[in-house]
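Novice: This is a predicted model, with the sequence first.
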Amino acid sequence: MTSATAQQTESRILNIAAYKFVQLDNLQQRRETLKALCDNLGLRGTILLSPEGINLFLAGGPNEVEQFLGTLRSDPAFANLETKDSYSTTQPFRRMLVRLKKEIIAFGIDGIAPEERTSPKLPAQELRKWLDEGRPVRLLDVRNDYEFELGTFAGAEQLDIEHFREFPKAIEKLPEDAKQVPLVMFCTGGIRCEKAGPLMERAGFQEVYQLDGGILKYFEECGDAHYNGSCFVFDGRVALDPQLQPTGNILCFVCQAVLSEAEFNSDKFKIGKSCPKCYKTPQEQHQQRVATRASQLRELAATQPGCTPYTGIRRMHVPRKLAGLPLIEFLTQWHPPTPRQAWLDWIAQGRILQMSSRYDVLGVATAETLVKEGECFEQQLPDTIEPAINPLIDLLYEDQSLVVVNKPAPLPVHPSGRYNRNSLTSLLAPLYPNESLRIAHRLDAATSGVVVLCRKYQASRFVQPQFAAQTVEKQYVAQVHGHPAWDSMQCDAPISAKPSAAGGRKIDSAGQSAATEFHVLRRLPDGTSLLKVTPLSGRTHQIRLHACHLGHPLVGDALYPSGDVTAESNQLRSSELSSELSSGSQAPPTQTLRLHAASITLQHPDTRSPIVFTAPMPAWAERA
């Protein structure tokens, strides 16, 4: 071990860095032994152990460090371990860690075994001699970007990498003629070059050397000759100058960037929050949050959580008109489409539970149980599998009060029928924990486009009444059958207030008033037309029903087809969907109903000013 006498007299902490590639076994036992030894000696730092060797950074009193090295070198595996030494006035490490790793330096390339063979090592003094003589040689800095920025050898090339794992790809970008001249690579202490050298030789580089001991050893023997700046170190000192003394640089705890004194004194430096290199304006921070949330939403929706079998739950609350009936009578009247025998079978199987007001299980219900007003029963539905959805949800806008998405189709907005986990609100819920998003308006599962949700109760109290009062401006795009004889048309046909047995509505002279404006955008060669649609009221299925009433039903509308367009040709057949799923296709179900909510204009709950939300056109509208 070498040392600087002047440093020893001024400093009391000895810092050592060392590594050795050697095959190791009994890693857990070695870990426990080394941890106990360091704790007893009062040393701090990090030791990495792996089957390929050891890598360590330690600091403590000189005598204690020497005692540690004496004990370590008594193990034949580490008998010739060499260290790089420097001194400091303070302890640069906060604690002592001994960790087990797959590799002591992460690389991810098989077949590289430095303990068996590595590239020739060039001593520090020899490199200086080459540089003094002006010998033709390429200097390659294999360190990360932020290390390179602090300092490097004059004329050295950088690979523009953020992590050493990127090194294998980065060398592919080096010019072909670089393989024909002597190349000297270097890093902080030499360990990265142990793996980088053999890889470069494998890639065809003819004469590869690694700086023995890295930059720190060069500083120790040659000072600042041919070197500009300082060297980043992985401890509290942050960076060392060529005299192996701390430079006073500061590390940003957020982005890990090394800061100068001027950057430290910048208004953009906030301890633990930002520095001039990672500072973002409030608007940029907001955009980043939205982008992150949008990515998370796409990833979650792509898993189609409802398509994985699970035990579904259906909660049934007893209304006043059905109170006092036996449970079986309540169930058959509560949901008439379900056969009475099916309810009896579920009751016999113990799948109908009586619940408390807090939804705790009170017991298994019987068919004769008399139900009470407000009472809750829960049906257990094992092996529930929901229909597939289109998961390509876009997050259009987000602030403290609103969330706005471009909903694809098919995708229900909220749990209903066969959909629960595969619904928009269920997919959004994990991304907004401790919040209860409130839907501001309706949009059918088969319709794509803008959906507005409120993050706060106060916001919903301001936004939802706008939809109820029909003061919100909505624009749709629709593809309809036929070529209308008119360019613009308003339909004022009243719509029935109650649904039919099939769930649809009808034109009813005694129904609710409704008005829809239609404007032809394009008449298409396939016999269909693209329309801009403006609903002036908000009745259920209004656009679909009015379009059909005018003789131009929407393409893909099985509920309101025209006389010469069969329902079969307009609907997504369940057999087709099943085929998609069974084939393992990654493509989502396609939108069949050609109706898209293109934009919504409303008064923002915070600013009380108009705000417009616009959704990109779906593929069918862009192709039209």
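Specialist: Cool, got the structure. Numbers count the residues shown, from 1 in each chain.
Novice: Could you use CA atoms for every contact and neighbour count after this?
Specialist: Fine.
Novice: Determine the longest helix present in the protein.
Specialist: Longest helix of the chain, by residue count under DSSP state H: helix 282-302.
Novice: Go ahead and measure how far it is from the middle of the chain.
Specialist: From the chain centre to the centre of helix 282-302 is a distance of 8 Å (C-alpha atoms, centre = their mean, to the nearest Å).
Novice: That helix - contacts with which helices or strands?
Specialist: For helix 282-302, the packing partners by 3 or more C-alpha pairs under 8 Å, 6 or more residues apart in numbering; DSSP states H and E come out as strand 394-398, helix 424-428.
Novice: Next up, the contacts around the most centrally placed residue in the chain.
Specialist: Central residue of the chain (C-alpha atoms, centre = their mean): residue 296, 4.3 Å from the mean position. Counting by C-alpha atoms under 8 Å, 6 or more residues apart in numbering, residue 296 makes contact with residue 431.
Novice: alright, now check it against this:
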Amino acid sequence: MRKTDAAGNPLPPKPRRRVRAVSPLPMRDGVSASWVMLPDGPWSTLLDFFEERFPLVTRQQWHDRMRAGLVADAQGRPVEPEAPYRAHQRLWYWRELDDEADIPFEETVLYRDERILVADKPHFMPVVPTGRYLQSSLLVRLKRRLGIETLSPLHRIDRGTAGIVLFSVDSALREPYQALFRDRAAHKQYEAIVHWRPGLELPAVHRSHLRDDESFLRTCEQSGAPPNSESRIELLRANGRFAHLKLEPVSGRKHQLRVHCAALGAPIVNDDYYPKLLPEGPDDFSRPLQLLARALSFVDPLDGRERHFESQRRLGMESQVHATDS
């Protein structure tokens, strides 16, 4: 019988909790095993499927990995490359990169207890493995360094952005902390150095409708649509061609602060995406994006304590902007 509220109206069904698949394979050099559910398809062998599904890895490389026991079934038993393809089974494998670029900066652990961990991320480092980064990602570095296989990020910041990232340590206690970001109960404070022109006036609050652009690499503002993003903005200091801003995102859309600053005529210094997408090349470590996740505050959902964490990092151009005019 369907439950009703006090007025007799039917209550909406509770959202189904997502059950996370449990890996039968251990963490390997900081990398937890990934999984793939085999779809219906024409492949004759497992090797045929992996070659087509993951084209950045050669057929010979997949063959060698399977022979070495690096691909397994749901029970953790290694599979052979010539094994017949059977749809609707889950296979586990460790991701590897042959020529991964090194990121010559170190992360810092600011706080750790049995429930959460707070890291201070450098510029250029992705939070999780992506594209050409695996061992250089913040998550894998921390897992390898601390040996915490259950470590999981509770939110993300861009690879180019430095600063505070909150992790869950105990997967059984992850949901209440995840809800802080879903329900906008975590207060995030950023700082940025932006290109500036005298006379530019910034609003105290900027709202707009953000959506993916045609390339899906960037986010753009759509005029006429109801706002789905909001950022609070405070000018800390302007000095010539640059200014120092405090930014507080109320919502958490992709690239939100970068898009809002560019749309207001004050793009963030060294941003290769906004206002213009520049060709991708090797990282220029002398030009970090001048955006920092400075602080994170929230009420701990499990014990009610006020939590506040601040980055120990500073934007490279901060002292230049705050220097007195000669």
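Specialist: That came in fine, so what should we check first? Small disclaimer: the values here were computed from a predicted structure and weren't measured.
Novice: Could you get me the TM-score between them?
Specialist: Aligned and superposed, the two chains score 0.74 in TM-score terms (TM-score structural alignment, normalised by the length of the second structure); 284 aligned residues with a C-alpha RMSD of 3.4 Å.
Novice: returning to what we had before: state the next helix or strand along the chain beyond the longest helix of the first structure.
Specialist: Per DSSP states H and E, helix 282-302 of the first structure leads on to strand 310-317 as the next helix or strand towards the C-terminus.
Novice: Give the aligned range of the longest helix of the first structure in the second structure.
Specialist: Aligned by TM-score structural alignment, helix 282-302 of the first structure corresponds to no residues of the second structure.
Novice: can you check stretch 50-57 of the first structure too?
Specialist: The counterpart of stretch 50-57 of the first structure in the second structure, using TM-score structural alignment, is absent.
Novice: Throw the helices and strands packed on helix 282-302 of the first structure into JSON lines and include mean neighbour count, thanks.
Specialist: JSON lines is the format used below for those (neighbours: other C-alpha atoms under 10 Å):
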{"stretch": "strand 394-398", "mean neighbour count": "19"}
{"stretch": "helix 424-428", "mean neighbour count": "21"}
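Novice: Just send those back as a markdown table, with distance to residue 605 of the first structure too.
Specialist: A markdown table is the format used below for these (distance: least, C-alpha to C-alpha, whole Å):
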| stretch | distance to residue 605 of the first structure |
| --- | --- |
| strand 394-398 | 13 |
| helix 424-428 | 21 |
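Novice: Which residue is the nearest non-sequential neighbour of residue 56 of the first structure?
Specialist: Counting by C-alpha to C-alpha, 6 or more residues apart in numbering, residue 56 of the first structure lies nearest to residue 47, which is 4.3 Å off, once chain neighbours are set aside.
Novice: which ones are touching the one you found?
Specialist: By C-alpha under 8 Å, 6+ apart, the contact list for residue 47 of the first structure reads 54, 55, 56, 57, 58, 97, 98, 99.
Novice: That one belongs to a helix?
Specialist: No: judged by DSSP: H, G, I helix; E, B strand; the rest coil, residue 47 of the first structure forms no part of a helix; its state is strand.
Novice: Quick check: the gap between it and residue 522 of the first structure.
Specialist: According to C-alpha to C-alpha, to the nearest Å, residue 47 of the first structure and residue 522 of the first structure sit 71 Å apart.
Novice: Map residue 142 of the second structure across to the first structure for me.
Specialist: Aligned by TM-score structural alignment, residue 142 of the second structure pairs with residue 428 of the first structure.
Novice: Residue 295 is in contact with its match, correct?
Specialist: No: counting by C-alpha atoms under 8 Å, residue 428 of the first structure does not reach residue 295; the two are 12.0 Å apart.
Novice: follow-up on the earlier one: what's the closest non-adjacent residue to the match of residue 142 of the second structure?
Specialist: Of all residues not flanking residue 428 of the first structure in the chain, residue 297 sits nearest, at 7.0 Å (C-alpha to C-alpha, 6+ apart).
Novice: and the one you found, how many residues sit next to it?
Specialist: Burial of residue 297 of the first structure is recorded as 22 neighbouring residues (other C-alpha atoms under 10 Å).
Novice: now residue 54 of the first structure
Specialist: Residues near residue 54 of the first structure, counting by other C-alpha under 10 Å: 24.
Novice: Now it: which helix or strand?
Specialist: Residue-wise, residue 54 of the first structure maps onto strand 53-60 under DSSP H and E.
Novice: Could you point out the helix or strand that follows that strand?
Specialist: Per DSSP H and E, the first helix or strand lying C-terminal to strand 53-60 of the first structure is helix 62-73.
Novice: and the angle for that following helix with strand 53-60?
Specialist: Inter-element angle recorded for helix 62-73 of the first structure and strand 53-60: 160 degrees (by axes from the mean of the first three to the mean of the last three C-alpha atoms, to 10 degrees).
Novice: Tell me the buried residues in helix 62-73 of the first structure?
Specialist: Within helix 62-73 of the first structure, the residues that count as buried by 16 or more other C-alpha atoms under 10 Å are 62, 64, 65, 68, 69, 72.
Novice: Quick check: the last one vs residue 30 of the first structure, distance?
Specialist: This means residue 72 of the first structure. In this view, residue 72 of the first structure and residue 30 of the first structure are 10 Å apart by C-alpha to C-alpha.
Novice: likewise the fourth one?
Specialist: Taking C-alpha to C-alpha as the criterion, residue 68 of the first structure is separated from residue 30 of the first structure by 14 Å.
Novice: Thanks a lot, see you next time.
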